[in-house]
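# Mind folding the following:
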Amino acid sequence: MSNTKIAVLVGSLRRESFNGKLANALIKLGPSDFAFNTVQIGDLPLYNQDDDENQAPEVRRLKAEIADADGLLFVTPEYNRSIPGVLKNAIDHASRPYGQNAWAGKPAGVIGISIGAIGTALAQQHLRNVLAYLDVPTLGQPEAFLQMKDELFEPDGSIGQASRQFLQGWMDRYVAWVKKHAA
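Now for the predicted structure:
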């Protein structure tokens, strides 16, 4: 049985990140023939075009993990109405140097959670704009703008009963999207 490999990118570095918890819970909702790899992005140097011809080992590792993936799952918080700098930094690194875009053609899903009432709606929209430019086919529907509530996660880290059906539906659509668009 072959596994579909998914690179998971979490836009938060915080130890108790809601988005990290969401990523882990979503992985549990994935099918058994999908292998999820949470990609480390917190160790990347700041992107500098001067380094394009001599990329750091961490950048080469990131690009290799993206290249090896069949699909992408972005789980992002919203910082100041946009995507976090650490996520944008990773996106910039893996898209460079010009003509060596590791993201191109990889089907993606975008989701996120925040304490705010609109969830991560604006961060997701900004991320979708960036991904469109990078030739990443991104799942459009259903959108999922989650607000952090006490009942969202069970004590074991899985999705709580009130949100399980919705998020399982989201994951099922994401899986279908990846299967349809993976090369």
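# drop to CA atoms for contacts and neighbour counts, all remaining ones
Noted.
# okay, now Gln165: neighbour count?
Using other CA atoms under 10 Å, Gln165 is surrounded by 12 other residues.
# measure the closest residue in space to Ile83 that isn't next to it in sequence to Asp43 for me?
By the measure of CA to CA, 6 or more residues apart in numbering, the closest residue to Ile83 outside its immediate chain neighbours is Ala123, 4.8 Å from it. For Ala123, the distance to Asp43 equals 22 Å [CA to CA, to the nearest Å].
# in the protein, which spans are strands?
For the chain, strands defined by DSSP state E occupy the ranges 4-10, 34-38, 71-75, 108-114, 145-147.
# Would you point out which residue is most central in this protein?
Central residue of the chain (CA atoms, centre = their mean): Phe74, 1.2 Å from the mean position.
# need the contact list for it.
Going by CA atoms under 8 Å, 6 or more residues apart in numbering, Phe74 touches Val8, Leu9, Val10, Gly11, Ala108, Gly109, Val110, Ile111, Gly112.
# For the residues you listed, pick the one with the most neighbours.
Val10 (29 neighbours).
# Help me confirm that that residue comes into contact with Thr76.
Yes - in terms of CA atoms under 8 Å, Val10 counts as a neighbour of Thr76; the distance is 5.7 Å.
# To check against the first, give me the structure of this:
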Amino acid sequence: MKRFSIAIVCGSLRRDSINRKIARSMCALGGERLDCRIVEIGDLALFNQDLEGEPPEAWVRFRREIVAADGVLFVSPEYNRSIPGALKNALDVGSRPYGQSVWSKKPAAIVTASPGAIGGFGANHQIRQACVFLDMPVMQHPEAYLGQVKDEAFGADGLLVDGPLKELVGKLAAAFADWVELIDKNQSELA
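Model prediction:
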């Protein structure tokens, strides 16, 4: 069984955010097939085309980490019915310079989580829309808008405790592993 390297891009910069905890839980539940690592985005300078000639070290590091991954898991809250600014900036930084996007052909999944009822629905679809333009095959089903997520859903280790949410996130992890494997197999056959 092949193990896939997954870059987690988390829209929340807060160390103990529920989205980071969901990301870590999803990867722990897909542990045999997914080797996950959070790729930090908080240190990325705002995208400015003037910097492309001599890109900031954080841009170089970020692009290198995404290129090295077999797939990308976006896990994000929703801010003001939209994508958090740090995540949008990361999408832009990775898409440049023109013709050298690190996102192209990377299989992806999108999970949004919120203490609110709609689970980041708006941000989920805006990330999905950006991924279409960036030529990323995005897992279509199951969709993941996790609403009503509270801190009590996590144990002291920061991972989900047993219950319906953990079961759902486990199913998402399995589906994502299957998706990355399918895209990897298809791309290998086309090469």
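# still on that earlier bit, what about Ala123 and Asp43 of the first structure, which has more around it?
More crowded of Ala123 of the first structure and Asp43, by other CA under 10 Å: Ala123, with 23 against 10.
# Isn't that one up against Tyr79?
Yes - using CA under 8 Å, Ala123 of the first structure makes contact with Tyr79 at a distance of 7.4 Å.
# Columns distance to Ala132 of the first structure on top of the contacts of Phe74 of the first structure, output as a markdown table?
Converted to a markdown table, these look like this (distance: CA to CA, whole Å):
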| residue | distance to Ala132 of the first structure |
| --- | --- |
| Val8 | 18 |
| Leu9 | 17 |
| Val10 | 19 |
| Gly11 | 18 |
| Ala108 | 10 |
| Gly109 | 12 |
| Val110 | 12 |
| Ile111 | 16 |
| Gly112 | 18 |
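# and stretch 73-93 of the first structure, how far out from the chain's middle?
9 Å (CA atoms, centre = their mean, to the nearest Å).
# er, stretch 104-121 of the second structure I mean
In terms of CA atoms, centre = their mean, the centre of stretch 104-121 of the second structure is found 8 Å from the chain centre.
# and the end-to-end length of it?
OK, stretch 104-121 of the second structure end separation, CA to CA: 24 Å.
# which residues are in contact with that stretch?
By CA under 8 Å, 6+ apart, the residues outside stretch 104-121 of the second structure that reach it are 18-19, 22, 70-78, 81, 123-124, 127-128, 134-139, 143-150, 176, 179-180, 183.
# Check those for burial and list the buried ones.
Listed as buried from the contacts of stretch 104-121 of the second structure are 18-19, 22, 70-78, 123-124, 127-128, 134, 136-139, 144-147, 149, 176, 179-180, 183; burial here means 16 or more other CA atoms under 10 Å.
# follow-up on the earlier one: do you know which of the strands of the first structure lies nearest Gly85 of the first structure?
strand 4-10 (11.7 Å; CA to CA).
# Measure how the longest helix along the second structure sits relative to strand 34-38, angle-wise.
Ranked by residue count, the top helix of the second structure under DSSP state H comes out as helix 164-190. Put simply, helix 164-190 of the second structure runs at 110 degrees to strand 34-38, going by axes from the mean of the first three to the mean of the last three CA atoms, to 10 degrees.
# helices or strands next to helix 164-190 of the second structure in the packing?
The contact analysis (3 or more CA pairs under 8 Å, 6 or more residues apart in numbering; DSSP states H and E) places helix 164-190 of the second structure against strand 4-10, helix 18-29, strand 108-113.
# rerun at 10 Å
Applying 3 or more CA pairs under 10 Å, 6 or more residues apart in numbering; DSSP states H and E, one finds that helix 164-190 of the second structure makes contact with strand 4-10, helix 18-29, strand 34-38, strand 71-76, strand 108-113, strand 145-146.
# What are the buried residues along it?
Those buried within helix 164-190 of the second structure under the rule 16+ other CA under 10 Å are 165-166, 169-177, 179-181, 183-184.
# Before I go, just wanted to say thanks for your time.
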